[in-house]
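K.L.:
Please work out how this folds:
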Amino acid sequence: MMKGLLILFLLACSLPASAAQMFKCSLTHNLENGDADPTVEILSRNAAVLDTGTTFTFSTDGKNKITSPELQPVKSEDGETVLAAKQNNLLFVKLKNSYVLRNQKEGYVFGECVPDK
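P.N.:
Model prediction:
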């Protein structure tokens, strides 16, 4: 019994811990206008995103925090694997250096993300 507990303890200690990391990103807002070209507005060049590995947390207005649901690996159209999740009518996507929140007509992109030191 004790030997089994010791093995479980050693295995648990050897598992990598997923540390959260803060990023500073450029935040843009995209709005579909029916038949017209979409509008794109830069909201911030210093927006914060907290990445925990399987979720990300951000604010589009600087006040209210939004956390993505648990992200799952998905193959994109170009063959890349991205992390994505849907919640209600919202799509959350984590790419290499960017994070996306999107519904059918509007979206927010946190791009050009760099680690916040």
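K.L.:
only C-alpha atoms for contact and neighbour calcs from this point on.
P.N.:
OK.
K.L.:
ok, P38 - contacts?
P.N.:
Counting by CA atoms under 8 Å, 6 or more residues apart in numbering, P38 makes contact with 30-32.
K.L.:
That one falls within a strand, correct?
P.N.:
Yes: counting by DSSP: H, G, I helix; E, B strand; the rest coil, P38 is located in a strand.
K.L.:
And this one, please, so the two structures can be compared:
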Amino acid sequence: MTGAIDIAISGEQSQDLTIKGAQQRIVRVRALVAARGDSEQSQDRLDELCTIVETTIAGDPSFGGLARQYEYRATEFVFSGNGDQPMSVAAMSFDVTVLTRRENPQAVA
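P.N.:
Here you go, the predicted model:
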């Protein structure tokens, strides 16, 4: 049985907080988690991998000092029993709040 985790940014929203350029950005982080194997084993492995994602993020909630906070938003599941090896997939979404400045959006405020 195999499994994989892929983490990417799937979107971002920005809001000006002050007239002087302070901004709050909500970055949507999406973790795609997949496990392959027979149905019951792949679902158990998927649960293990999802727990790894959640505990890793909870272990560093500031994302290395970049984020002000994060919120777990949702998990969507897809289970496929087709083919020789069934696959289970979970898409986990987190909103990460980052404070920046309008004149330098790459720097954390």
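K.L.:
Can you give me the TM-score here?
P.N.:
Taking TM-score structural alignment, normalised by the length of the second structure as the basis, the two superposed chains have a TM-score of 0.27; 55 aligned residues with a CA RMSD of 4.8 Å.
K.L.:
related to what we said a few turns ago, would TSV of the contacts of P38 of the first structure with distance to K24 of the first structure be doable?
P.N.:
Formatted as TSV, the contacts of P38 of the first structure follow (distance: CA to CA, whole Å):
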residue	distance to K24 of the first structure
N30	19
L31	23
E32	26
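K.L.:
can you tell me which of the residues you listed lies nearest to K75 of the first structure?
P.N.:
Ranked by distance to K75 of the first structure (CA to CA), those are led by N30 at 23.4 Å.
K.L.:
still on that earlier bit, buried subset of the contacts of P38 of the first structure?
P.N.:
Burial by neighbour count, 16 or more other CA atoms under 10 Å: within the contacts of P38 of the first structure this picks out 30-31.
K.L.:
now the contacts of P38 of the first structure in a markdown table, with secondary structure and distance to L11 of the first structure?
P.N.:
Converted to a markdown table, those look like this (DSSP: H, G, I helix; E, B strand; the rest coil; distance: CA to CA, whole Å):
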| residue | secondary structure | distance to L11 of the first structure |
| --- | --- | --- |
| N30 | strand | 46 |
| L31 | strand | 49 |
| E32 | strand | 50 |
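K.L.:
next helix or strand past the helix or strand that contains T56 of the second structure?
P.N.:
Assigned by DSSP states H and E, T56 of the second structure belongs to helix 39-59. Using DSSP H and E, the next helix or strand after helix 39-59 of the second structure towards the C-terminus is strand 69-80.
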